[in-house]
Structure formats: C-alpha cells, structure tokens
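# this one's structure only:
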C-alpha cells in the first residue's frame, strides 16, 4: 500500500495505535499499522450513476439519470435492449484493468459512488412499508471492485452518491425526482438509507481495503428559510446532523472499525451545526471546485480541523485545467489534506485521466432527445458502442492530468536539431497549458487536437535544442473564419523576442487543416517552448521543427 509518512514540516510523526484498519487519529488519517496516510485518489464517477453532463446531455431536458434512462428506453423501444445497454455500461465502465491502471499510475485510493437502486428497491417499489429488499446486483459489483482493490493494493472509499429519494435539489448528482418525496421529506427514505448503510457495514466490516464509508455525497437542501435552496446558508442543519448521528449509531452496532466521512450541506461545504460528534473515527470532508488554490480558500476547514481535532479529506475536486490541478494538489498536500479527483474517465473530455470517445450517431441521438430531431438509424447499436467505448482499453489516456495530480515531472525532452527528419510534436502532448480544450481530430493520423484557443491561452512543451540557430517551425492549424495568431516563447529568453505569426488563413471548417510556418532563432539547450494564442478562434494539431 502506498503511504506518505511524517507531517508537512518534515518532522517525524508519532505512530498511532495499530487497528488493522485505516482510521482517524486526532487530526490525521493513519493506515492499519498506525502510520500517517495521505489519500491520493480518483472518483469512479459516471459508473453507477450517470449524471447528465457526463453523458453530454442538457440537464433541462434530462435533469437526472431517471430521465436519461426514460429517453434511452423510449428510443430503443424495448426493455430488453435497454437492459442490455445498461448491463454493458456497468460491466465495461470499471473493470479490473481500470483498477490496475489507477494503481500503476501512482494513486493509492478510489472513491466508489453508489446509486441506492442497485442495492435495494425504492420505497415506492417495496410491497410492505418498512421492508428492505436487497438486490444482488449492486453487492455483486461492489464485491468485484473491492476484490480488485485488494489485489492491486488500492484503498476504496464507499460513497452513497444517490440516496433513497435523493439528498438534494440538485437532481443531476443524486437522481432526485421531484414527483416523489426526497430523502428529507420522508422518514421512510431516511430509515431505508440507514438500513442500507447498516447492510453494507455488515457485509464488509472485515474488509480492511475499505478506507471509509462516505455516508452522503453533497447534501444540498434548505432546512431553514435562509434563501438558498441548496442549503449553503443554513446555520444549524439539524435534520442532516440527526441523520448522521443515527446512521453512525446503526453502523457502529455492526462495524466498530471503519472510518466514516462527514460531508456538509450545500454540496458538502456547509458544516455549520454538524460538529462535534461523539464518535472519534470520523473525517471532515469538503469538496474543492472553482476557487483560487490559496491557503485562504481552505482557511475555514483548517480552523474546523483544529477546533474539532478531526482530519480533513477532499472527497471531490477537478473540472479544471492541469495547471490548476497541480497547484491545488500542492496546496492540499502542504496542509496534510488527502484528495480524490473527479473523475477518472469522462465522455469527450480531457479533464479526467481517460477520455471516452463519443460514438458515431450519439450526437444525433442527443439532438433527437433535445430538439426533437429525427432519431438516427439503429440507436441500439449506438448505445452498445457507447458502452464498448467505456472500456479503458478503448479510451484515450490524458497523461497531463495524471502528471499534474501526482506531481510527476517529465524527464524526457524532445530533441530538436539532430540528424534526420523534422521533429513533430503532437499538440496535446503538452507539459502544461492554460485554458485550452481538446477534441478528436479528423486530420490525417487521427487522435486529438488542441481546440478552442482564445487570446491568452497557451500550451507548453519541454524540448532540448541541439545547437543554436535558425529553425523552421510549422504549425498544423484550423480556423473557420481566418481568426487566430500566435507567439512562440522560450523560458531561455531574457527579453521578449518577436516569434509571432499575426494572421492565419481561413481553412473553412474547424476540422479542415492547413500548415503554416515561420523561421525563428532558438538557443541551444533544454528549455520550455510556449505557443501563446494572440487571437481567438483556432485549433492546433501538431508542431514541427527542422533546421532552416
């Protein structure tokens, strides 16, 4: 198991009493032997709960998974075809190969978001009030992933992402259907949620690979008349606090060992009124999105850690660019805060470790659901291909994300100016970037291109220039309107040198490509070259260097 020893100041940390389980030891998390443990992980988001944005679907059309499934089922016209797709998605999205790759990359944990309906019936489906029907499907999936984690030495945090009824108004993240009572509007939903956690604890009480139970992902419900329906302004959060107390008590009756994660209201970050708890094996979790990664941004949580003598853990962060990732991780780890990034793989997005390709015809299906356009032929084949594309061996690895999260520095540099053919760098093989996106390219050779470059965006590459001199540098660009411009910079420059191309040709389409070039002088030695966009509206597929 990968561990981080010692405190942030480099001083030896006192060893906690060994329990065999990951647990809270005052302000820190420790492993089963009592050694300090910094959790560095990824979420397996989108697997057991399909959030609309992860599926590229507008939430106004499909506010939650239940609505997505209704659209898919109606389009396929057959319960059997829908079930075939659903099973394929669950079977393919996370396999042992995913877990092995996560461990090999250098992460030491995963967070596994659960949807309750894979484990038990809804209160509307139960024939007897107060009865809990346990469904084998969810437990079979969880058994498998825990077995893979044990095999590959990867801690697992079990997270209830969608509780019975839904735990917040933000339905896309918890499958809340406003036609039925939410978790907070039904005592029976609360009872069933606690019963589910008790059943999970019974089954897995001896599994030391489980680092924690994350009781409720991102509650977001206004319990008081504070003006924010998602509970960000609530001062007391009494129903949430009572739920936690009752759920912890039920779990401890069958499982005295596993650490328990407490999330605040308002998407995890409003902990007012929740603390303290009697149980000492707890961790305070907050989610970290869309803020400047400064100590000031986490000051409140550092104060809570000190006040309540409890460890901190960021259960979710991400949805940003690699430079931000690197800065955020450095900040959190400098304060001994572990983290779990959202999310491991995503459809047509490079913000996760892997990108799932959108199958041909899937956009037409989305347009059919969104705008009522004609459905493409053979929708069952499109959905089957979507599930097939979710296999990690069919995904594209975003190495820059992994390197940014794990603070890996590329030691290999591209050699420029040697003998032989020109040297080509694929644009998405950057070491750092600001603001850009990526998309599948239709240019010769396939793969992905850097997309949607705006003024001030940039991509950087580490190179080694064999000798000083003039070099012809070519750029493979696309610009639908003829907009675009660039400036090439080197970190060896002592002053700004004009290496610009001020205007681009109109290529006619975003995936119609032309090659432009200029001759510039480069100094000998290792350096970081940055291609800076000086005008908006262009794509970049590759850069090529040759002696002039």
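Sure thing, it's come through. Just so it is clear, the structure is predicted and the values come from calculations on it, not from any experiment.
# only C-alpha atoms from now on, for both contacts and neighbour counts.
Will do.
# how far out from the middle of the chain is stretch 385-400?
In terms of C-alpha atoms, centre = their mean, to the nearest Å, the centre of stretch 385-400 is found 15 Å from the chain centre.
# A strand includes residue 213, no?
Yes: per DSSP: H, G, I helix; E, B strand; the rest coil, residue 213 lies within a strand segment.
# contacts only, for it.
157-159, 258-261 (C-alpha atoms under 8 Å, 6 or more residues apart in numbering).
# run the last query once more with 6 Å
Contact partners of residue 213, counting by C-alpha atoms under 6 Å, 6 or more residues apart in numbering, are 157-158, 260-261.
# got another, please set it beside the one above:
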C-alpha cells in the first residue's frame, strides 16, 4: 500500500448489486442478463414501477451495514462490480456518437461505498464488470446484448471504456481507500493472440496514468480471466495479474500454479480476483493454499436469493416465487399490484439486517484456515434431542465427513438438499410431526458421519431413538461413537416405505458418560434419511457388563485399548495380565496408562516397534481392570488390533507417481495409460517429489519408469533417511520422447544396491517437460545370495544369440526369468513355463557379464552368463 506495507487482499465481490445476474435471482432460465431481467419486469408492471424497483434495489442491496459486517468478519477489501450504464449512456443513446454523457448515479454510489469503507478501515477495488457493449459471449456476466455491437465489435464502445476509466481515475487519484482498478472482468471473446485485448488494456492504462500514478491496475486474462496470451510481459510498473478460480481441485499449491507462474516469471503480484460458488470445504482448502503462498483473493458474491454458499441469503417471499412460476410458464399471471408488491418486498429483503447469515461460510473462510477444529453449531444437552442437521461447525474430516463435499468440473456437488448448511452433508427442508427442527439429512452415503459436541448431564445407560426413513428393504446401517470409541453395534435403518416418512429406530443399552464430549453418528453403509436423535436415560451403568470394544495402534510402540465404560484409572491391571503378539510372536508390555483421548481407553506400551505390515493381537486375562462404576472388565482373547501406522511404499513394488507425500511444482492430470487414474505432469527442472518407502530386502534393484512426452526428459532419485539426512543418489535416467503427452512407454534404469530399511525417496526433475505415471522397483540378486549353480545350468555359456536353462524343474513348471548386468540394471524379464529346449534370446544384449536369475516356487537361483559377439 501507500505506506510500503504488504497487503494480503481478502476481498468480497458485491455481485448482483450494480450488475444483476440471473442465477442470483433465480431467473437464469428465462432472463439471464440484466437487460432481459429488467425487460421481463417492465413487461409485467410497467416502466414507472420498474424504475422504483431498481432504485430500491440499488439503495438496499449494499449499504453501510454490509460494509461493517464484512469488516467484522475479517475482510479488508471490497471489490465493487460496476455497470457502465450507471456512469454513462450506452453508445446507442448518446446524442452525439463518440461523445460521453456522464450520469451521476454510479459515481454517487461509489462515493457512499468509499465513505463506508474508509470508516470501517477497508480498501475498495473498482471492477468494470459490465463494460460498454459487453465484453463476452456469456450474456449474464456482462449484460451483453447480442443484437448490439459488443465491446470488441465497436471502437466507440472501447473509446467509451477508456474514457470511463479516466473519469474514475481523475475522481479517485489521491484517494487512499481505493486499492486499485480491475479494468475488465472476465473477457470471453475470440481475440486472436490477445492483441485487441492488450491494445485496449494499454489504452486504458495510458488514460489512467495521465491522471493517476498511484493505484494498482489489475489485469484479467481472456476466457474468464485465465488466458494471458498476448498479455505478458507487464507494460506498467504498478500492475498485477488477476486470474480467477472456480470448480477445480484445491488439494495443493499445484492447483494455483497457473497464477504463481505469472508471478514468478514476470516478478509481478497476482491476485485471485474472483472465486467462490462452492462448499465450505473448498473455501477452506483454497484460501489455505493461497495464503500459504502470500496470494490475496476476492470471494463471490456477498448475497444471493435463497443460497447456502454466500455469507448472506436473501429471503424469497411467496409473491416472488409466484412471479418465478409465472415467468417460467408454470402459473398464471399475477396482478400488477401483487407483482409490484412482491418485487418491492424482495428489494426490502436485500438489506443485510433482513438476510439470513450463513455463519458457517465465514467460519470456513477465516477461523478454520488457522484453527482447524470443530465448534458446536448449537448447544446440545443430553438427556434431550439432538437434530441431525445441527452437527458441529468445522473442517471436513473434523466436524463431519461426506463423500461428496465440493463441486469440481464436472460435478458432483455437495449439499444436495441446498439448505441450512454449506457442507457436504445433504440437509433438506423436511417437516415431521416428531422432534422436528424443519430439516432432515438425506442422501446418506457409506462412510458419511456427523459429529456433535454434547453436554451429558449424568452417567447412565441410554436408549437412543433415531428418527430415520428409508425406501427399501435394506436401508443401510449406522452406529454411534463417543470420542472415537464405538458405542453401539451396527443397526440397519428401518424401511418406512418412503423417503418422506420417518419412524423411530430404537437403540438400547448405550452407555454415556458426563466425560464424553463428542458423539458421532456414522453411516457404515448408506441409503437412509435421518432427522434427529432422542437420548433417554434408562438406568445405572452397573446393569451392563464392562467389555472390550476394539483396539488400534497408537504409536510405533503403543496400542490403545477401548472399552464400553469409563475406566477407573487407578485399576488398569498389571503387565502380566496382558498378552500381545506381533505376527504371532509375544511382545512384552512395559507400561499401562490412561488414554488422553477417552476415559474408556488405556494405552499399552510394548518393548519393541511395530510397522504397518505387522499383525498385532491383544489379550487380557486378569481381574483388576475396573470400570469407574466398579464393574470388572471382562477378559478378552486374541483380539485383532487395527493397524493405523503410516503406510509407506514397499520396495520391491510399483509406486504410482501421484502417491507422493510431498512435492514442489507438480500438477496432476487424468491419464489415458492402461489402468487409468492420474499421472504427474507439467514438470519443470528443479521440481521434485518425496515418497516414504520401505525396502524389504538387501539386494540390487532396477527401475521401470512409465513416461510420456514430446521431448526427452531426465530424472534422478535420491535416498534420505527418515530424518531427512541425505544418504546417496541413484544414476540419472533419460526418458526418451514418446511422441505425445499421453503416449506411454516404459524405460528401465539401474537403482543399484538398496539396503533393508525405511527411507525417504526423492525424485528430482532434471530435464523437462515429461509426464510420469508410475515407476517400479524390481529386485535382482540379493546382496547376500549365493550363486546356485548346482541347481541351475545356463548353456551355452558363453552365449551369443541366446541360452537355455537346465535344472530340477519339470516340463511346464512356471518360471520368472531376470537377466541383469553387473551394475544391477534389468535387461530381460520374462514369465514362462519351463521347457528344456526353450531358447531365451540375448540378441539385444551387448558383450559382457550378466546374472541370470530364475524364480520358481518361492526359491531364487542365480548363475553368471557371458555374452560374446
């Protein structure tokens, strides 16, 4: 800014205020651009009433209350989308073509915004959202009328655009509340080479700089802001590029790399000047990525009619819905008086104080970025009723989980019920005569869950009445958890015969404790609706046995054991009463302690490490392990421990290139290679990927690389220990051009000798571009393996064009044949059935010494072979 401070722009775009868009008013199917919306209204209620409606619209849609709310929520900038016709006449209405008649309405509106923003400590960015004539084929965005010349088809429209920006710059040249000028929103027109777009941008820039050298100029690319062909390098020393982002992945920095490349290549700031229209999980993901790179953003929009994914939702009155029905051809025409009243009521509903505040949206955009915890959506007290739709507020995987949690391109989307919450949980409006809050959770899929922060008044056995519905004989099943401990078996949803009919599913004998802080409702398999849970105390916990529930790995040396009751932490038993095996071998218990996660759990510490490949079982045969209510925990025998230790890639074996633990500069794309999935691409020299690996055997290894490119690439692996200390590197490998980015070939290389253990494998990109789908480490001769010449005969030896095998195998026995050079590089790999007269061709091998390895029935035999010419 003007004080030399770095500004991370956190802006909100005021969509729908000066430029109406049909989808925000639910008119897109019959009137998408503003001029059609206005004509549709005027045809029904007349010009005078229409003008009164638009006056009220501009007055009420955005005012000081909105600005103050934005400041309180955490925004620091307002992006104001402007319609040129509030500032100047269309060229078709100018008394003298080529001259500009100025209107005061737009300038007065901006004066108000700047005053409110200054009072609230916010910046303002001016955005020409609807340029003279319209800047794109998409009519709704820029109010383009295809019966008239567009911005690109009329020099007079472009001249007017230049003049408008100069007029605005003259007015705000020294205003420090103005952060900058977003010259043209989302051009989307066939502009070869971007030449006409750049020429117009330069003309606007020149006109602004004659009166204003202070403010930033923001430049959007063609095709909805993201194609910068012809727009680089920068032509002004105080400008920024402004790409947009919608309906695309938000998994890593690679997902905004197209913007970062502009910044890094041209040493110019970038600002993602428009994004949004998605779920809370998508919002949190994208903002986290952008702010990790110091990149600012602007969300879109502040409010819409009946929405869940904007901060404010405009209430749709019944009269307006009747208007929509009429305009859609599904109802008769209302009277002029009723139509006018409905529209004026809609204009009143625009005011911030009359809108519904979607607090989950703001929480996802601000708090959850730096505090990824769950907060109660509502206070829940047990005994009592908990409504399914009132699950905690927080990130995906913390407050809830849903298999469809955001909209990408193409869909699926997220909340299929489109009401109340902006998460993946599918909340729908629903009226029920029992315990209803007006909502129901539907479209429940397998593994979906919702968490509820609760206050439990007393330790007790409870009956839970689950208000649910299903339309089918098997409606899926569910269970409850408390702070990570499964409280109930799986219960199948009852078939109510209709999705619109609910009934009580009674879950008996559930032990709840006042120390339980969160409950989860988990769909073990989907196919039902659920509206509420009623918790009814039925008696003392002493009436039920204390029992083992489950166990899991807690660390590399610890197992967490879970029971159904809160435990007496002073009576956890002695070491000798527990028996733990790892792959069938006993491991000693050296400590027993309460779990910090749940009063029902305790931790067993072992005298040795476990790995993700191990199978652990736990037994208890004592009498000292007691619940808090005095009941003894029943003994249990050889219960399987869930292994939750981090999974790593096992060598020998195949590693999918996209299955990295960390990376820099990598993008993913769908692959056409056999097996489908994704490949890594858009690689540049200096990019890298990290993989966690476990080498099972001391041996020499070769590597097969699956790659595609239009030019040669070069990569190299490095090996690090698990603390990140460099150990060694493998030979560089050249990946020859395959002729296309999805034309896949396999190239083999040498890995050398690898020693058993855990490592970090780093793939360095040396020469690019190249795409990689997978790479496979293939084990050769073991480092400690002896030559097995007594069991394997390779002849003739030396060989020239091929060799035969002799040994102890019967005709037809399955064999795996590997031929390595002395560096460990694999040259031949064949699967065949044994035949004494079968010749293995060596015509492609150069003169030298090789190792022939035969694997059969789990045994490995190796013999040296000399190739001569």
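Looks like it came in fine. In this text the structure is predicted, and so the values were computed from the model without any measurement.
# can I get the contacts of residue 213 of structure 1 in JSON lines including distance to residue 312 of structure 1?
Formatted as JSON lines, the contacts of residue 213 of structure 1 follow (distance: C-alpha to C-alpha, whole Å):
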{"residue": "157", "distance to residue 312 of structure 1": "14"}
{"residue": "158", "distance to residue 312 of structure 1": "17"}
{"residue": "260", "distance to residue 312 of structure 1": "12"}
{"residue": "261", "distance to residue 312 of structure 1": "9"}
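# tell me the one of those nearest residue 238 of structure 1?
residue 261 (17.6 Å; C-alpha to C-alpha).
# contacts only, for the alignment partner in structure 2 of the closest one.
Residue 261 of structure 1 maps onto residue 218 in structure 2, with residues paired by TM-score structural alignment. Contact partners of residue 218 of structure 2, counting by C-alpha under 6 Å, 6+ apart, are 181-182, 239-242.
# 7 Å instead?
By C-alpha atoms under 7 Å, 6 or more residues apart in numbering, residue 218 of structure 2 lies in contact with 181-183, 239-242.
# in structure 1, which residue range corresponds to the longest strand along structure 2?
Longest strand of structure 2, by residue count under DSSP state E: strand 740-754. The aligned range for strand 740-754 of structure 2 in structure 1 is empty, by TM-score structural alignment.
# likewise stretch 640-657 of structure 2?
Against structure 1, stretch 640-657 of structure 2 falls on no residues (TM-score structural alignment).
# could you do stretch 271-282 of structure 2 as well?
Aligning stretch 271-282 of structure 2 against structure 1 (TM-score structural alignment) gives residues 313-324.
# so what's the gap between that stretch and the chain middle?
With C-alpha atoms, centre = their mean, you get 7 Å for stretch 313-324 of structure 1.
# and for it, what's in contact with it?
By C-alpha under 7 Å, 6+ apart, stretch 313-324 of structure 1 touches 283-289, 325, 337-342, 351, 400-401, 404, 432-435.
# what about the residues you listed, which are in strands?
Per DSSP E, the contacts of stretch 313-324 of structure 1 map to strands at 283-288, 338-341, 432-434.
# most neighbours among those, please name it.
Among those, residue 339 has the most neighbours (other C-alpha atoms under 10 Å), with 30 neighbours.
# that one is in contact with residue 37, isn't it?
No: under the criterion of C-alpha atoms under 7 Å, residue 339 of structure 1 is not in contact with residue 37, lying 11.4 Å apart.
# excluding chain neighbours, what is closest to residue 727 of structure 2?
Excluding the flanking residues, the one nearest residue 727 of structure 2 by C-alpha to C-alpha, 6 or more residues apart in numbering is residue 720, at 5.1 Å.
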